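Enquirer: Sharing a model prediction with you, sequence too.
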Amino acid sequence: MSGVLAGEKASESYRWRLATRADLPAIVEIYNSAIPDRSATCDLEPVSVESRETWFAESNPERRPIWVGYEAGEPDAVAGYLSFEPFLNGRRGYDPTADLALYLHPEHRGRGLGGFLLAEAIAHAPLLGVRVLATTIFASNTRSLRLFHNHGFAEWGRMPAVADLDGVIQDVVLVGRSVA
């Protein structure tokens, strides 16, 4: 399935579809590409496909999907992914809120895919029963902060010095917005 409910949802250059198990190696490769620059994840070592199997299996297309973005005409070439994650500890009282994770292949950063996927997530969230979208971003990741702010997310909190990435201390910014 691709698009909002069925069919294809597109920008001029990009499209998205539900991730399949066959996409998991590409998703892991994209995630791992963000680890060395220490700007988008607290993982310090690459993750394996096997270590992400449970995460993928627990995603739910009707409530907490994982999408892959791709260039028009290349649906099998994953250029990035967006996942709707349980908020905080996943307790049922937090169900109206989704924690977004958005990662792009290095060749697709700054080319519009992130904005496309984020705009689609905002539009699609109410169909998932989501009223609030949130995410955490390192304060030093100004590109991601700008992307989310440009899509109506506001800073809801700042957690100083909570991440230590091999001696690089990072503040983490919580951003969010209503989509109801």
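Expert: Everything's here; your move.
Enquirer: going forward, measure contacts and count neighbours with C-alpha atoms only.
Expert: Will do.
Enquirer: Do you have the helices of the chain handy? List them.
Expert: 24-33, 49-58, 113-124, 142-150 (DSSP state H).
Enquirer: Between these, which one is closest to Tyr81.
Expert: Closest to Tyr81 of the helices of the chain is helix 24-33 (C-alpha to C-alpha; 6.7 Å).
Enquirer: residues in contact with the closest residue to Tyr81 other than its chain neighbours?
Expert: The shortest distance from Tyr81 to any residue other than its chain neighbours is 4.3 Å, reached at Val68 (C-alpha to C-alpha, 6 or more residues apart in numbering). Counting by C-alpha atoms under 8 Å, 6 or more residues apart in numbering, Val68 touches Trp16, Arg17, Leu18, Ala19, Asp23, Val78, Ala79, Gly80, Tyr81, Leu82.
Enquirer: Quick check: chain neighbours aside, which residue is closest to the last one?
Expert: If the residues on either side of it in the chain are set aside, Leu82 comes closest to Leu102, at 4.4 Å by C-alpha to C-alpha, 6+ apart.
Enquirer: so how many other residues sit close to Glu8?
Expert: When neighbours are defined as other C-alpha atoms under 10 Å, Glu8 has 12 of them.
Enquirer: Tell me how far it lies from Ala77.
Expert: In this view, Glu8 and Ala77 are 16 Å apart by C-alpha to C-alpha, to the nearest Å.
Enquirer: structure B:
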Amino acid sequence: MAHEEIVERYSGLARAALSGERITDCGTAEFGEGRFGAAGYGDAAGLPEEALRASLGCGDPVAVAELRAGETVLDLGSGGGVDVLLSARRVGPEGRVYGLDASTEMLELARRNAGRAGAANVEFLHGVIEAVPLPDRTVDVIVSNCVVNLSDDKAAVLAEAFRVLRPGGRLGISDVVTDDGVDAVRRAAAEARVGCAAGTLAVGEYRGLLAAAGFTGVDITLTADHGDGVHSAIVRAAKPAIGPGLEIRPMRESDAAQVLEIYQAGLDTGQASFETTAPSWEDFTAGKLERLRYVAADVATGEVAGWVAASPVSSRCVYAGVVEHSVYVHPRHHSRGVGRALLTAFVSASEDAGIWTIQSGVFPENLSSLRLHEALGFRAVGVRERVGRHHGTWRDVVLLERRSPVVGR
């Protein structure tokens, strides 16, 4: 179904709600038994009845978003405004909640419901979830209720969510997902039955798009079974945290010159590696895993402050969950917590990717690196004595390892 058709479909539902009707977006049985609409909320006490009658969600994202007083929240596809009102209650008068919807009729309905609820800390925006009309790093939390599945460009939706979140921000959404490998015909029939006009993502596809956007700490919990491999689910993820003025995001090809400059600056200290010259970008990328590479960048200038990346330790399938990593910080950004933030994000992303062991070799003289890794759960598993010559001197290497407490248990 085209975007314009979806907007008109929901505008029609909004008009029905404005006239006092209770609306549904799928079959009556699926709506009740699948816990769609108001049935999906654990606590909707105090909300206007008109708002609950217009609820079209597939869960209760606000219940798992862990909202705190004073936070700024964005609801993608806010519909009649139920999740906006629930969020407004949780963030309190010092907080702010934005509701975004492409349907002017839905926005009219939501504003009417907000007025009836007496919610003064909310604002409704007209726009599409693939191009959010808010500046970068504006909100602390994004919620959404059974809307991402309606988009025909889900990668753009998740990229926009990452863009508008502040570092350390959280994503908590309800959506409809599909088991990996489900037969396409069965999948389409189930999607039609529960009202997924643009199709669902398989769980593995969802994880991949979240990782590509830059999210870490991804968790997808199935909450209701709609048959034929289709489920309602709660999707959680986070934008990596880092200090003021910086942002951690996936490494891009446009970062090449700065990444290699930082690499060379580290090699020039004589404490980073046996290498003395940074490789070409082609050699760098050929030796690194595509997904597990990130930069910390200045949000005002775009300057890269540091980077982290992973290399496979072996092509044998038994070592698929074992990687070796490198983390480098520009000399101008030392003592700002950049290395710690990058390594923290990397550890989380590696577990999302199914990595169970991260390895590294560090010169024993590089005390700052040893302390950083120890603080983040790495342990020394041995010392390779006089393993190689560096600038004419034989040097030892401390072998570090972090075994995931989550993956591979």
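Expert: Arrived safely, thanks for sending. If you're wondering where the values come from, they're calculated on a predicted model, not measured in any experiment.
Enquirer: sorry, back to before: and the residue nearest to Tyr81 of structure 1? What does it align with in structure 2?
Expert: Mapped onto structure 2 by TM-score structural alignment, Val68 of structure 1 lines up with Val295.
Enquirer: cool, Thr142 of structure 1 as well?
Expert: So, by TM-score structural alignment, Thr142 of structure 1 is matched to Leu367.
Enquirer: on that earlier part again, between the contacts of Val68 of structure 1, which is closest to Ala163 of structure 1?
Expert: Ala163 of structure 1 has its nearest neighbour among these in Leu82, at 22.5 Å by C-alpha to C-alpha.
Enquirer: Can you tell me how far the closest one is from Ala101 of structure 1?
Expert: 5 Å.
Enquirer: neighbour count winner among those two?
Expert: Leu82 (24 against 18).
Enquirer: isn't that one right next to Ala98, touching?
Expert: No - between Leu82 of structure 1 and Ala98 there is no contact, the gap being 11.6 Å when judged by C-alpha atoms under 8 Å.
Enquirer: what about the strands in the stretch 151-300 of structure 2?
Expert: For the stretch 151-300 of structure 2, the strands defined by DSSP state E, counting those that start in this stretch occupy 165-178, 201-202, 216-225, 230-238, 246-250, 293-298.
Enquirer: export the ones you listed to CSV and tack on distance to Ala188 of structure 2?
Expert: Formatted as CSV, the strands of the stretch 151-300 of structure 2 follow (distance: least, C-alpha to C-alpha, whole Å):
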stretch, distance to Ala188 of structure 2
strand 165-178, 10
strand 201-202, 11
strand 216-225, 15
strand 230-238, 10
strand 246-250, 33
strand 293-298, 35
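Enquirer: out of those, nearest to Val318 of structure 2?
Expert: The nearest among the strands of the stretch 151-300 of structure 2, by C-alpha to C-alpha, is strand 293-298 at 22.2 Å.
Enquirer: tell me, how many neighbours does Arg143 of structure 1 end up with?
Expert: 12.
Enquirer: likewise the one 10 residues further on?
Expert: By the measure other C-alpha under 10 Å, the count of residues near Phe153 of structure 1 is 19.
Enquirer: Quick one: map it onto structure 2.
Expert: Checking TM-score structural alignment: Phe153 of structure 1 goes with Phe378.
Enquirer: what's the nearest residue to that match if we skip its chain neighbours?
Expert: Arg402 (4.4 Å).
Enquirer: Please pull up the equivalent of the one you found in structure 1.
Expert: So Arg402 of structure 2 corresponds to Arg177, using TM-score structural alignment.
Enquirer: I'd like the distance between its match and Phe153 of structure 1.
Expert: When Arg177 of structure 1 is compared with Phe153 of structure 1 (using C-alpha to C-alpha), they lie 5 Å apart.
Enquirer: Now for the two: what residues contact both?
Expert: Joint contacts of Arg177 of structure 1 and Phe153 (C-alpha under 8 Å, 6+ apart) are Ala134.
Enquirer: could you pull out the helices for the stretch 1-150 of structure 2?
Expert: Here the stretch 1-150 of structure 2 has its helices, by DSSP state H, counting those that start in this stretch, at 3-18, 28-33, 49-53, 61-64, 82-91, 104-117.
Enquirer: Enumerate every residue touching the spatially most central residue of structure 2.
Expert: The residue lying closest to the centre of structure 2 (C-alpha atoms, centre = their mean) is Phe215, at 3.0 Å. Each residue near Phe215 of structure 2 by C-alpha under 8 Å, 6+ apart is listed here: Phe162, Ala237, Ala238, Lys239, Pro240, Ala349.
Enquirer: Of those residues, which are reproduced in structure 1?
Expert: Among those, the contacts conserved in structure 1 (both residues aligned by TM-score structural alignment, their matches' C-alpha atoms under 8 Å) are Ala237, Ala238, Lys239, Pro240.
Enquirer: Verify the stated contact: the second one with Ala213.
Expert: No - the pair Ala238 of structure 2 and Ala213 does not pass the contact test of C-alpha under 8 Å, sitting 10.8 Å apart.
Enquirer: who's more crowded, the two?
Expert: Ala238 (25 against 20).
Enquirer: any idea how far the more buried one is from Ser314 of structure 2?
Expert: For Ala238 of structure 2 relative to Ser314 of structure 2 (C-alpha to C-alpha), the value is 30 Å.
Enquirer: Equivalent analysis for Arg112 of structure 2, please.
Expert: Using C-alpha to C-alpha, we find Arg112 of structure 2 at a distance of 60 Å from Ser314 of structure 2.
Enquirer: These two: who's more crowded?
Expert: Applying other C-alpha under 10 Å to Arg112 of structure 2 and Ser314 shows that Arg112 carries more neighbours, namely 18 against 13.
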